[in-house]
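Chemist: need coordinates for the below:
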Amino acid sequence: MPALLRTLKARLSRRAHYERTLSELRRMDRAVMNDLDLTPEDLPALAHKAVYGA
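Modeler: Model prediction:
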């Protein structure tokens, strides 16, 4: 059972990190997004890659 709790805690931690990362990306100024050739639709995938890897 402790392994299950550790796994759950790790997954919840990563999910929280993903949500924080996505929130920060969504605060990015549109001009900066344009300079980086990003659209709002790109942000969830970018946050996912940053937190969970390729």
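
Chemist: only C-alpha atoms from now on, for both contacts and neighbour counts.
Modeler: OK.

Chemist: and the contacts of the helix or strand containing residue 4?
Modeler: Following DSSP states H and E, one finds residue 4 within helix 2-26. Residues from elsewhere that reach helix 2-26 (CA atoms under 8 Å, 6 or more residues apart in numbering): 40, 43, 44, 47, 48, 50, 51, 52.

Chemist: run this one through as well so I can compare:
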Amino acid sequence: MGKNKGAAKGGCFMMSGWFVLAAALFVLLVFAAIATLYQLGVWDEFWAELF
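Modeler: Got it, this is the predicted structure:
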């Protein structure tokens, strides 16, 4: 039973590792998209239309 718990913990660690990696990539993607929009000058128009 103790062995099984250790394996489950290892799997959980792997999952959290993948989750952190995916989250970091997502944040990077969003940041890149915002930066691109800002460079194109669309960002200000977008906010002006939003509010």
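
Chemist: I'd like the contacts of helix 2-26 of the first structure as JSON lines, with neighbour count and secondary structure appended.
Modeler: Shown next, in JSON lines, are the contacts of helix 2-26 of the first structure (neighbours: other CA atoms under 10 Å; DSSP: H, G, I helix; E, B strand; the rest coil):
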{"residue": "40", "neighbour count": "11", "secondary structure": "helix"}
{"residue": "43", "neighbour count": "18", "secondary structure": "helix"}
{"residue": "44", "neighbour count": "17", "secondary structure": "helix"}
{"residue": "47", "neighbour count": "20", "secondary structure": "helix"}
{"residue": "48", "neighbour count": "18", "secondary structure": "helix"}
{"residue": "50", "neighbour count": "14", "secondary structure": "helix"}
{"residue": "51", "neighbour count": "17", "secondary structure": "helix"}
{"residue": "52", "neighbour count": "12", "secondary structure": "helix"}
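
Chemist: just to revisit the earlier point, list the buried ones in the helix holding residue 4 of the first structure?
Modeler: Neighbour counts using 16 or more other CA atoms under 10 Å place 17, 18, 19, 21, 22, 25 of helix 2-26 of the first structure among the buried residues.

Chemist: specify, as a residue range, where that helix falls in the second structure.
Modeler: Following TM-score structural alignment, the partner segment of helix 2-26 of the first structure in the second structure covers residues 14-38.

Chemist: turn the contacts of helix 2-26 of the first structure into a markdown table, columns for distance to residue 3 of the first structure.
Modeler: Rendered in a markdown table, the data for the contacts of helix 2-26 of the first structure read as follows (distance: CA to CA, whole Å):
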| residue | distance to residue 3 of the first structure |
| --- | --- |
| 40 | 37 |
| 43 | 32 |
| 44 | 29 |
| 47 | 27 |
| 48 | 24 |
| 50 | 25 |
| 51 | 22 |
| 52 | 20 |
